[in-house]
Every structure is written in structure tokens, then in C-alpha cells.
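Asks: What follows is a predicted structure for the sequence shown.
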Amino acid sequence: MIIKNTTLSFFLLFTAFAFSQNTIENSGIETIQKPASFLDSIKGSFVKYDHTVKSDSLWMNQIGTSLDIYNNLAAEINTVNIDKDIDAELPTSLLKERLAKMDSKSPFNIEYNQGLENLIKSFLKNRKKAFASQMAVAEYYFPIFEEALAKQNIPLEIKYLAVVESALNPKAISRVGATGLWQFMYNTGKQYNLNIDSYVDERSDPLKASAAAAQYMTNMFTIFNDWNLVLASYNSGPGNVNKAIRRSGGQQNFWDIKKHLPLETQGYVPAFLATMYIYEYHKEHGIIPKKALVRHFATDTVMVKKEMSFAQISNLLDIPVEQLEALNPSYKRNVIPCYSDKNHYLTLPSCKVGVFTSNEDKIYAYVAYEKEKNNQNKRTVFKKDSTVIASNSRVKYYKVKRGDNLSEIAKNNNVAVSDLKKWNHIKGNAVASGKSLKIIIEKNADTGAAFVSNQEKSKTIIVKDNTSVAAAESKNTIDKKDTLVANTANTYIVQKGDNLNTIAKKNNTTVAEIKEWNHLTSNNLKLGAALQVSSPAVETETQEAVAVVVPELKNIHYEVKKGDNLGSISKKFGSSIADLKNWNNLHSNNLAVGNVLTVAKNEVAINTNNATVDSFKKKELGTSAKNMDANYLVQKGDSLFSISKKYPGVTVSDLKKWNNITGDDLTPGMDLKIKG
């Protein structure tokens, strides 16, 4: 054991030294370098297998197609007219014959009625393509369901219930919070021993959730002794089924008590039977299942002994993160945690399990190295932050009172909510009464007085001594993403992604001069700070107070086109997928062509009617975009859209044309041409 530990330590020391030779310094830009040499040395020593096969990242897209059914199934069940025949190429006599065959070999009571016929015909008319895609996904999940059901001696047909519940999407979440393939509510999941915490939600685990669903069915069958009533109780609870039995005079048949059940449950069992029919007779109706990209027998599991992220596994095993997410849906943060009292398992394509198990020691050595490197980076950043606080700011503390919220506290202290949360390690928006909050105040915050004219109180800010920008009505200027650059003849407002190098280039000056004019002792900049970017000697006495115009901010909208998805729209406009979903109240990744989405919040409205802003735009901003060539160094988080906003009059298509760019992807460090 001592020899093994010494060897591992020497190996880590040697590879850390090798990695240090590959560090790239980029002045003013803080980037995370991928430890290429260390990663390559680890992977180069792996025991490999010749029979490995290519992993297909399209698996995630295949799962996504099933959302078509999941999102609209309930509405269709409740809106089908059960009294009127739907025109479809399925004679009633033939349907009755097929239902009778299904009934003869099934423990479910399958009776023909007009409502069931109409629902089957509605599915055939509107959802053939969706079912064809979903049947490919079923090749992966149905063997898992059948194994769990067989262990409890449950009818295997209940596997079709997961189609009705979640459309076979393990990440499906209903409007009331039911989650996973079998749509367990939080309390029910806990009752059936499904672990739910900050890192793991086993309601989305196909194996464990299927076992829990089978146990639930067993428990309900001992009560009702009828599988149709078991299904009804799964949807609305055993209490509602018992009420319906009493109200019907003691009837024990679903079709006899149906009208006494909740409306959703009335269509629930017919939807299950209609789904079973379509799976049984899909060939007769011309439904050709798509090719399954991943099948159950092509995967295997391995126990993970150390905490590791999907990104690390992806780098080591060359598996797309999207596929890891699809195969391991119960891990909420794309991290496999390590608990002392509980084992966690990783599902991988079978060809990768052998690589993982044969190289476990090397994989865990890489994870340990990554963890130590991240901890060292955190310590370095903390030291930098401490220096800034000591030299440029003062710290005060505020005790939270009852009724306070972060927005009001931030506003009263002239700081950003995001900074307040960062300084106090607050993740959400709630703050407990009595908690002491640390607030970092700039020493010059009170001396950089701001004067706002009565006539243009919400439009114009007067900045004195070029030290800071402050305004009572500027809530939308400093705190927002991609803050507007408010240039004047000698003043520059620091925006997201700026550093002294890029600011010096933009204003035809040097870093040393900017530091001298602004009395800066380090290269750290605060978002929203006003910097003097030209020599004070060129100013006239009348320039003591300089007007900085804040144009109107508006939301940016985009109409969804054919082929668009949230990922491509996110890249195009530089907004995260989470923001796009939040701004547009989206509960899934599905988009309809023609929908208008909000793709950016509080951006500058260039076509404003304000004369002052128009003049400012033509005289100042127009010069940099139209009358001279420039270069822009791409930084982390940039997109073509966000860069184009920095140069009014320049469009995304201009940037693509000038730099021979075909897609929307940008790499930090790229040098973009901005032509006049």
C-alpha cells in the first residue's frame, strides 16, 4: 500500500510539472486552460479494447422527440368527442375484433366503447410520427420495465403506462411537480425509498423508479383486485377510486365507476388502452419504428468510488456529455456525488465499461488532480479579491431585518444584487432575518457625485471628476447583462468582459496611462466603473462635468425559424438556455416555428427618438464603426450578437463576412476584424 501511494504521488507530481509547461498566459483575460498534456498522458496509458464502438450523441435528440406526446397528451384525451365517430381508416367492426383479441390474452378488462375508439383514431390521425420516434426509445426502456414488473409478478403490459405518464422521458416534470418516467410526486417517491437531494433525484432513475412503480402496483392490487382500478388509483390515488366505488353503489368495474372519477382519470385508462393498441397493431397502421440509437443490452453500469463530473468522464472516455445525461438522468447537476453510506452507479455504453474498470486508478488520479487544481485556483482568486478589498474598498455589515429582500438592500447600498450574493455565498434569492451581510463599498463611492437634470432625470447622467457613475434611475444600466458602454470624449464605462488591454486598444492609449490617470494600483476592474481614457491636459475648464447619455433599454425578440433550437438560438444571441426558458416561460426544449422569443433583456434601443441619444450615437459611436478599421479580441461568453452591439451599425452578417465565419461559434482569443 505504501509503494502504491508513493508511486501515485510521484506520478501526480511528474504530470503536474509537465502540465505547468503548457500554461498559457493571456494578459488581462482569465481563462480556464484544459490540462491537455496531463489528460493526454492519462488517456495514452489506458488499457483499450479493439471492439469498441462509436457512441452516438444523437440519443439525446431521440429522447427529445417523445416530448411531442408528453406535452399535449392530456389535452387531447380530454378534448376528444366520445360521442362522434372520427373519420379514419379503421372500421368499427375490425377494431372490436382486435380489442377482443387483446382482452383474451390480457389481465386488463378491455371493453369496446365509442370513447376508446375515438381516442385510438385520434392518436392514429395526429401522432403517427411521434409514436414512430417513441418506439425507438422504447427499445431501451421496455426491457428495464419488463424486468422490474416480472420480479413483482405484475402484467408486463403496464410498461405502456410509462408512455402515457412521461412519453418515456426520464426528465419529464408535470405542472404539479411529478417527475421521471413514472411521474412520482415528491412524497410518494420518498415513501417508496427513492432518494431525492441536491445532487440526485432517483425518480428519474429508470431502474429504481421502475422497481418503485412495480411495488406500488402490487400494493394497489391487494386493495382493488382489478388492474384497471390499479391504473386509476395510480393516477388519482386510492382514495378517489374508493369514493367512486361508493358513489356507484359498490360497482368494481372501471367502466361502471368511470363517471364518478376525476375528469383526468376518466381519460387515463382509455389512454393506456389506446397506447397498448397502437403498439400491438402499429404495423397494420403503417407505423414504422425509427432505428434505436441505444438499446438496453448495449449499456452496463459501474460503481463510482469518487466524486466526479460528467465533463471529466467525457474527457477521459470520449463520450459526449449529452449521452451521459441521457444514460444517467437521475444526477441533477451532472455530478456523481460520493456519500460514505450510499453507493452511486454510472451507466455507460458497454464498450466503455471495460475501459473504465481497467483504468480506475488512473481515472481517480486525474479526478484528484483536477480537484486540487480547482482548489488552488479558488485560493488564488480569494487572494486577489482580498487585495482589491484592502486597497480600494471598505467593508461594512448590514443585519437583515424582517421584510427585507436582496434587491432593496442592494439598492440602498448602491451595489449589485449579484455582488451581494457573491460576497455572502448566497445561491438563491431568499435571505434569513437576522443574518449579517457583508457589503463592500468603494472608498470614492460618496465623492463621485452624480447630478441628474430635472427635465431628463431618466435619460441623462452627469458625471463629475470622472470617478464614478451613479444615478437614482439607473437600475437598468449597471446591474444588467452586457451593460451598455457609455463613451464620452474622455470617459469609458467598464462593461462585461473588459480588461485594461482591450480598453487601451479601443481608446488608442496605453495601459500605463489609464492606470496613471485613474490612480489604479492593480489590473482589476469593477463592472460599471468610469475610467478616464484620455489625458486631463486636453480638457477645457467647461468639461468639469461631462454628460453620459443612457439610451433607452429594451428587450430583443426573435422569431423562431425552421431548424432552430434552443442551443442554436443561445449561441446566436449569447444568452444561456436557462435564461431563454425563464424569459419565455418554456417548460421543455420544444419550439414551434413562428413563435416570437425574448432572446436578450434590457439591451440598447438604437432607434430611439431621443435627440440627445441620436446625436451621441452619430458623433461618437458611429465614428468607431463606420470611419475606421478596428480589431476585437473574443473573450469568454462573447457571441457574434453581443459583439455586434458594441459597434452600432455593425451586424452579425457583417462580422461573419469580414472574418470568413460560417457558423455562430466563437473561440476565446480569436481576433475579429471590425471594418469601416
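Replies: That came through, no problem. Numbering: from 1, shown residues only.

Asks: use CA for all of it now, contacts and neighbours both
Replies: Noted.

Asks: The longest helix anywhere in the chain: how far from the chain's middle?
Replies: Ranked by residue count, the top helix of the chain under DSSP state H comes out as helix 360-392. Between the mean C-alpha location of helix 360-392 and the chain-wide mean there is a distance of 25 Å, by Cα atoms, centre = their mean, to the nearest Å.

Asks: elements contacting that helix?
Replies: helix 2-20, helix 36-44 (3 or more Cα pairs under 8 Å, 6 or more residues apart in numbering; DSSP states H and E).

Asks: Can you tell me which of those is most buried?
Replies: The densest packing among those, expressed as mean neighbour count by mean count of other Cα atoms under 10 Å, is seen in helix 36-44 with a mean of 15.

Asks: For the strand or helix carrying residue 655, what is the distance to the chain centroid?
Replies: For residue 655, the element it lies in under DSSP states H and E is helix 652-659. Taking Cα atoms, centre = their mean, the mean C-alpha location of helix 652-659 is offset from the chain mean by 29 Å.

Asks: Using a markdown table, lay out the helices and strands packed on helix 360-392 together with distance to residue 114.
Replies: Rendered in a markdown table, the data for these read as follows (distance: least, Cα to Cα, whole Å):
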| stretch | distance to residue 114 |
| --- | --- |
| helix 2-20 | 71 |
| helix 36-44 | 62 |
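
Asks: Use this one as the comparison:
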Amino acid sequence: MRLCCCIIALLLMACARGKSTGPMVFDDGAVPVVSIEDPPPDTADLRAVRWHLLFAIESHALGQIQQAQESLDAAIGILADLDEHDALVDTTQAMRLGLEIEQAYLSLLPHLEHLPPDSHLPLLLEGLSKEKIETLPADAEPLVLIHRLSRRCDMPIDANDRVVASLHFFQTRGRKTFAIWLQRAGRYRTLITDILQREGMPSDLFYLAVIESGLNPRAYSRSRAVGLWQFMAHTGHMMGLKRTHWIDERRDPIKATEAAARYLKDLFAEFGDWRLALAAYNAGPGRVRRTIARSGTNDYWQLDLPRETKNYVPLFMAAAIIAKDPQLFGFKLQAEEPPFAYEAVELPKDWQYVDLKAAAQLLGIERQMLHDLNPELRQDITPPGSRPPYVLRVPPGKGQILLNQYASLPVSPGAAVHQYQVQRGDTISGIAQTFGVSTRVIAAANSLRNPNFIRPRQILYIPISAAPRAKQGRASKSGEMYTVQSGDTLWELARRFAVSVADLQAWNGLETARIKPGQQLTVTNEQTQMYTVVSGDTLHSIARKFGLAPSAIARQNNIGLSETLLAGTTLQIPR
């Protein structure tokens, strides 16, 4: 086994060394080839995922099991973070990397005495498949315990050899994992069971969320299922969960639980048996239907389902049984996490969005607390221009503080969102200047961990400031007019005429960034005139030509005094 891993690692390393790693800024969504001889990439992207995967493969080949496990955890963590913030450039490549990480983890599994605390479901099910299934007499202690504790369950629990094997798994290799789940249960138990009961569903379906995600709303699988209930994108959409650049409701504990309750209700209505309904939740209803038709029986325990699904239902039953009396199964009594508590604040209609960093500072809390209460938010701001107004969760007792004081903060209240495709040579500061917003707004709207790292063709979402319709400084009829042509955009015109998007909106009374062919726009302020730079011009020579100080022109155009001017550039010259 080790020899095989060494060969694989060497082949991958050879491929990696065959090409240059290139600079950190690259031009397409493909994952650059990396070598584990390079230092870890300092950016969280698919290149970093590949590096950690290769490092894990080599560490495994060298017998460094813990190091391999840590690298795989780092790789899947980066993938999850990229997906959470809508930052995946190449989703096909991301899924391929996710599958490779899972396969690497499965090959590592035989060498792990205990599974990691946040183990993903496929690892648990694969670990369970290694359990020895023994035929036990009817009066065997584990079977007696199952019979006794199942009376406290409102879901069918079967006392058989496969459920006993699942109990043993949680008491041995899965012990640390289950102990973490028991701690987290306090945070979501009441929230989830209240929703299940309201939908007329068994409360013990709570333990389905336990095994699906370990009660981690940010749980992410290699197939890109996310959230407490591990909804795939298409299933979430089918159940009414929205997914945009700004939010992913599959991660919201309340909305996802409501959707899961409806979905499970539909599955139970179709199959009439909770074992089959749970199998369909895992494998898909189509596969369960076909298996029943092929087998001629609807007895779950007799169906020839995929190994993962065969282990799924007994794992659920074991989790429900242990949770009824953890100490009986050797788990120490430990404090649970406090319940998921919050105050819901409907944002005022004239607040186009809330910057989470600014709000957290105002409320005297860490920004992460707002993300934990609102895990559906994918960026560092609430969805701009949300209608109906967005409802933000804040810690109890903080709602009125937010409503009373946030509007007085110097935070730009965006009026519209523009999608901008990064061009070669762009910088965040240059883009911010063009749109008349701060670099902080762009970074927050796109969750940029490193604002200096953007790539050509990357899409940035830019909340454009709602510039007031100022009476002073607005262009008069003497200002230069421009007729919009087909294909023009407001940001392109702003760049062409050396003004900001906010200026164009204010001068022309535009509520949004939408313009249409034939529309007449004022593109200069009455206090300025336009000048097109010609070859040989400098800021000082232009200033002499108009009898102005160079600093006045530099200030008007937000450029440095020593900046090189390119021929064809349009400058605003103060009158």
C-alpha cells in the first residue's frame, strides 16, 4: 500500500515539476500546476487546495499520517470557504479536487485510530463499513439496550446486527466525532425539533441533521452539498431555498430545516416507511424506486442499495439511541453549547445594505458572531437593495442599537449593484475610483481576503453609491452632453470621461446604473471642462496651458502629481 502511494505521489510531483508555477495573478480559472517543493500559496484559491492535496499524498507515502490528515483538512476547508463566499472560478475543477481529497482521505482511513471531530458523512459511512457484523442472540446486551431505549424514540428503531455495529463504531473510532455532536446538540436541538413538530414530523429526525452535517451549518461535501441538512443545489432549489452571490439559504438553520421537513414529509408520503424515506434522502428517491422494483420487496433491510445507503439508516438509528442516554454508552456528561439565540431586525427600506464589519464594531461584538447568526450570508454585507427588506439576526438586546445608530456611520448606502469583469491591469483602488466607492465596499461585497489579488475576467459585484441629487455642482446645459450608444455602460462612460459612476448618476438624476441607447447624458460638471491628453503631455505642461496649479488638476482627477499620462486619456480641467 505504501509503495503504491509513493509511486502515485512521485508521478504527481513529476507532473507538477514539469511546468512553471507562474505568478500569483493568473489569467484563467484553471488550477495552475504546483509543486510541493514550493511554499504553501499565500492565497486561498484552487491552487492552494491542490498544494495541500499533493502535500497530503506525499506525507501519507512517507508514513506521516497526522501531517497528511491536517493537509487534507486544510484543503477541504479552503474549498468550503471558496464555495461559501461564491468565489469558485471553476466549479468543475473544484468538484474534481473534492473527489480527489475524499479518495485521499479514504486511503488514509485505515491508519486513523479515531476519525476527525468534523468528519464528513462519506468518511463515517466508509468507516462503518469496516465494522464486523456479528450475528447476536436475541438476549444480547446491545439488542436489549436498543429495545429499551427505542421506546423513547418517535422514529422506528430496529434492534439488529447492523445497528449494533453502528453503536460499536460510535463507541470506538467515531467516539470523538460523536462527542462533538453531543456538545453541538444544545445549539440547534430546540430550533430544529420545534420546526419538525410544527410540520407534524417526528422530533427524532433531528438526528438526521446530526449525522448529515455534525450540526455544522457550514458543512461542505465534495459533491457541494452544504448546510445542516446537506442540500445539493438542485434539491435546495426544488424546495425553495435561494442561492445567489449574496445568500445561500441552504446554510440557514431555520430555512433549511423548514425545507428538509417538507422534503422528508414528501418522501414519507411516497414510500410509507421511514427507513425507505431516509434511504431516499441519502441516495435519491429515483434510486430507491428502481431498487424496490428490481428487488420485488420494500423491506429496507433486504434491498440491494449502495453500501453508503446501507450504512446510512443504521447510523441514524445508532445516533438516536445513544443520544437518549449517552452515559450508558460510555460518553462523559459534558456541557452543551448554548441555544441558537438572536433578535431579528428588519432593516429600514432606505438602508440598501449593512456592512457587517461596521455593524459589529457598532454593537461591540466580533464580526464572526454576525456571520454565525446569519450563516446564509456569503459576503460581508447584506444583499444590496433587498426587497422585501432584509432581516438581519443580531445578538439579543442589540437590535435597537443597530436601528438607532447604524445610519449615522460613514458607510456608503449602495443603491444598485453593478457586475464588473476585471480587465488586465486593473487594481481594486482604480476600480473603486471609477465607481465612486471605497475599496472597503468592493472587498466586503466580494469577501476578498486579499484585495490586492484579483485576476482578469474575475467578476466583481460593486454596490454603487446612491449619490444625492445635489443642487450645487450639478451640470447645467452648458455641460458636455453624450448620446448613449448600443453596448455602452455607465462605468465605461465614467472611465472614458474621467468621472465616477456616482457623479454621472447625480448629474443625470439616475436612480440605478441602467442606461439605454439614445439617452442623453451630461458627462461633465459645469465647473470643469474636458481635455484629451496628447503625446508628450505632462501634468505640469497641461497646468501651464490652462493657467492652473498641477495639484488642482491632480485633485480633480484623483491622480498623483508624478503620474505618467497616457495619450488619449480624458482629464477634467477646473474652470
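Replies: It's in. Because the structure is predicted, anything quoted here is derived from the model rather than measured.

Asks: The very next helix or strand once past the longest helix of the first structure aligns to what range in the second structure?
Replies: Sequence-wise, the next helix or strand downstream of helix 360-392 of the first structure (DSSP H and E) is strand 393-399. Counting by TM-score structural alignment, strand 393-399 of the first structure falls onto no part of the second structure.

Asks: where do the helices sit along the stretch 51-200 of the second structure?
Replies: Ranges of helices within the stretch 51-200 of the second structure are 65-84, 91-108, 121-129, 141-150, 161-171, 175-198, based on DSSP state H, counting those that start in this stretch.

Asks: Quick one: closest of those to residue 236 of the second structure.
Replies: When the helices of the stretch 51-200 of the second structure are compared for distance to residue 236 of the second structure using Cα to Cα, the nearest one is helix 65-84, at 15.0 Å.

Asks: what does the closest one rub up against?
Replies: By Cα atoms under 8 Å, 6 or more residues apart in numbering, the residues outside helix 65-84 of the second structure that reach it are 44-46, 48-50, 52-53, 55-60, 88, 94, 98, 101, 104-105, 108, 111-112, 218-220, 248, 378.

Asks: one more time with 7 Å, if that's ok
Replies: Contacts made with helix 65-84 of the second structure from outside it, assessed by Cα atoms under 7 Å, 6 or more residues apart in numbering, are listed as 44, 49, 52-53, 55-57, 59-60, 88, 101, 220, 378.

Asks: Next, the angle from it to helix 91-108.
Replies: Interaxial angle of helix 65-84 of the second structure relative to helix 91-108 (axes from the mean of the first three to the mean of the last three Cα atoms, to 10 degrees): 160 degrees.

Asks: quick one: helix 65-84 of the second structure to chain centroid distance?
Replies: What separates the centre of helix 65-84 of the second structure from the centre of its chain is 15 Å, taken as Cα atoms, centre = their mean.

Asks: in it, what counts as buried?
Replies: Along helix 65-84 of the second structure, the positions that meet the burial threshold by neighbour count (16 or more other Cα atoms under 10 Å) are 65, 67-69, 71-84.

Asks: what's the distance between the counterpart of residue 198 of the first structure in the second structure and residue 381 of the second structure?
Replies: Following TM-score structural alignment, the counterpart assigned to residue 198 of the first structure within the second structure is residue 245. Counting by Cα to Cα, to the nearest Å, the separation of residue 245 of the second structure from residue 381 of the second structure is 11 Å.

Asks: Who has more neighbours out of those two?
Replies: residue 381 (22 against 16; other Cα atoms under 10 Å).

Asks: The more buried one is in contact with residue 359, isn't it?
Replies: No. Because the distance of 9.7 Å does not satisfy Cα atoms under 7 Å, residue 381 of the second structure is recorded as not touching residue 359.

Asks: check contacts around residue 245 of the first structure.
Replies: With contact taken as Cα under 7 Å, 6+ apart, residue 245 of the first structure is in contact with 251-252, 257.

Asks: could those go into JSON lines alongside secondary structure, distance to residue 292 of the first structure and neighbour count?
Replies: Listed next are the contacts of residue 245 of the first structure as JSON lines, based on DSSP: H, G, I helix; E, B strand; the rest coil; distance: Cα to Cα, whole Å; neighbours: other Cα atoms under 10 Å:
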{"residue": "251", "secondary structure": "coil", "distance to residue 292 of the first structure": "44", "neighbour count": "13"}
{"residue": "252", "secondary structure": "coil", "distance to residue 292 of the first structure": "41", "neighbour count": "19"}
{"residue": "257", "secondary structure": "helix", "distance to residue 292 of the first structure": "40", "neighbour count": "22"}
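
Asks: Okay, helices next: where are they in the stretch 201-350 of the second structure?
Replies: Counting by DSSP H, counting those that start in this stretch, the stretch 201-350 of the second structure has these helices, from start to end: 206-213, 233-238, 253-271, 274-283, 285-295, 307-324.

Asks: burial count for residue 197 of the first structure?
Replies: Using other Cα under 10 Å as the criterion, the residues surrounding residue 197 of the first structure number 10.

Asks: my bad, should have said residue 652 of the first structure
Replies: Residue neighbour count, defined by other Cα under 10 Å, stands at 17 for residue 652 of the first structure.
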